[in-house]
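Asker: Provided below for reference: sequence and predicted model.
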Amino acid sequence: MEKIYFICTGNSCRSQMAEGFAKTIFPKDWEVQSAGIEAHGVNPLAIKVMAESGVDISNNQSKTIDAKYLNQCHVVLTLCGDARDRCPITPPEVKRIHWPLIDPALAEGTDAEKLAVFRQVRDQIKGNVIDLAKQLS
């Protein structure tokens, strides 16, 4: 079974959304997980915008990197510069990819303005996951 890992700083937004999409888009013979350098809890706005796309991440848990899983992965994706810079070293056969996504949790303004940022990042992640699944199949 092929394994993929989506990693960001807090495993609260970007990596959770990527995991949610990948579990629905990738073939069933792929194991999909996400983690963070730290565990900040799943952001309620990430849950909301993913539900709008028909993907339920409400039962997901925020977690930190599992070194054993990381080293067994076929592909490891970092979703922010912090995760890219702080991600543990992987064996040379692990394909590492970086997607420099903005952190929607840092969005300011009204609730509607914050949601707009979450939706923008969600849509970017969905497109990236679709493209990645095509590349890896």
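Answerer: Right, received. Where do you want to start?
Asker: From now on I want contacts and neighbour counts done on CA atoms only, so please keep to that.
Answerer: Noted.
Asker: in the helix or strand hosting Met17, what counts as buried?
Answerer: Counting by DSSP states H and E, the element that carries Met17 is helix 14-25. By neighbour count, and taking 16 or more other C-alpha atoms under 10 Å as the criterion, the buried residues in helix 14-25 are 14-23.
Asker: Can you name the element that comes right after it?
Answerer: Criterion used, DSSP H and E; the element after helix 14-25 is strand 30-36.
Asker: Just want the angle from whichever helix or strand comes after that following strand to helix 14-25.
Answerer: The element immediately downstream of strand 30-36 (helix or strand, assigned by DSSP H and E) is helix 44-52. With axes from the mean of the first three to the mean of the last three C-alpha atoms, to 10 degrees defining the directions, helix 44-52 sits at 20 degrees from helix 14-25.
Asker: also this one, for the comparison:
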Amino acid sequence: MKMAFVCNGSSARAQMAAAIGREFFKDAEISAVGSLEGETLDPMVTKVLSEDGISTENLTLKTLFDMDFDLDYALIVGCDEGGCPLVFADKVVEWDFITNLKDQGEEAYVEAKNQLKEEIKKFYMETFAS
């Protein structure tokens, strides 16, 4: 199964979501897609996730221009800079309420992490655990 976590405006939410997603979808090929940037891992993402024992090591980072088109799932985890990005996948899920991390401090990252953990767990339970 191929999944992408997509964030418009800042790639940090996508990076965080992809790392958390790997905890649930162990056999999936998962990428973090940032629409404006995405080639560099946000150091605050690594710091905040490491506090929960979640690794960002070997995280696949892409931009929208490099995103795969044969995805089973695209989970949009942030819609900024003009709305949600146009993505192609068998199933697209939009969570446009995840805290925007652009120019924010650690507290916002922790809030986004908690939101993402809850939504990804809920998505996993509703889609795969039944």
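Answerer: Great, that's in hand. This one's a predicted model, so the numbers in the text were calculated from it and none came from an experiment.
Asker: What lies in contact with the longest helix anywhere in the second structure?
Answerer: With residue count as the measure and DSSP state H as the assignment, the second structure has helix 106-127 as its longest helix. The list of residues contacting helix 106-127 of the second structure from outside it, by C-alpha atoms under 8 Å, 6 or more residues apart in numbering, reads 13, 16-17, 20-21, 24-25, 44-45, 48-49, 98-101.
Asker: which residues in the first structure does that helix match up with?
Answerer: Under TM-score structural alignment, helix 106-127 of the second structure corresponds to residues 115-136 of the first structure.
Asker: Same question for stretch 71-80 of the second structure.
Answerer: Using TM-score structural alignment, stretch 71-80 of the second structure lines up with residues 73-82 of the first structure.
Asker: just to revisit the earlier point, superposed on the second structure, where does the match of helix 106-127 of the second structure end up, distance-wise?
Answerer: Once fitted to the second structure, stretch 115-136 of the first structure is off its aligned match by 1.0 Å on average (mean C-alpha distance after the TM-score superposition for the first structure).
Asker: next one: that stretch to chain centre, how far?
Answerer: Remark: stretch 115-136 of the first structure is offset 10 Å from the chain centroid, using C-alpha atoms, centre = their mean, to the nearest Å.
Asker: Identify each buried residue in it, please.
Answerer: Along stretch 115-136 of the first structure, the positions that meet the burial threshold by neighbour count (16+ other C-alpha under 10 Å) are 115, 117-119, 121-123, 125-126, 128-129.
Asker: just stretch 57-73 of the second structure next, same as before
Answerer: Neighbour-count burial for stretch 57-73 of the second structure, counted by 16+ other C-alpha under 10 Å, picks out 59-64, 67-68, 71-73.
Asker: quick revisit: who's in contact with the match of stretch 71-80 of the second structure?
Answerer: Identification of contacts with stretch 73-82 of the first structure by C-alpha under 8 Å, 6+ apart yields 2-9, 14-15, 70, 84, 87, 93-103.
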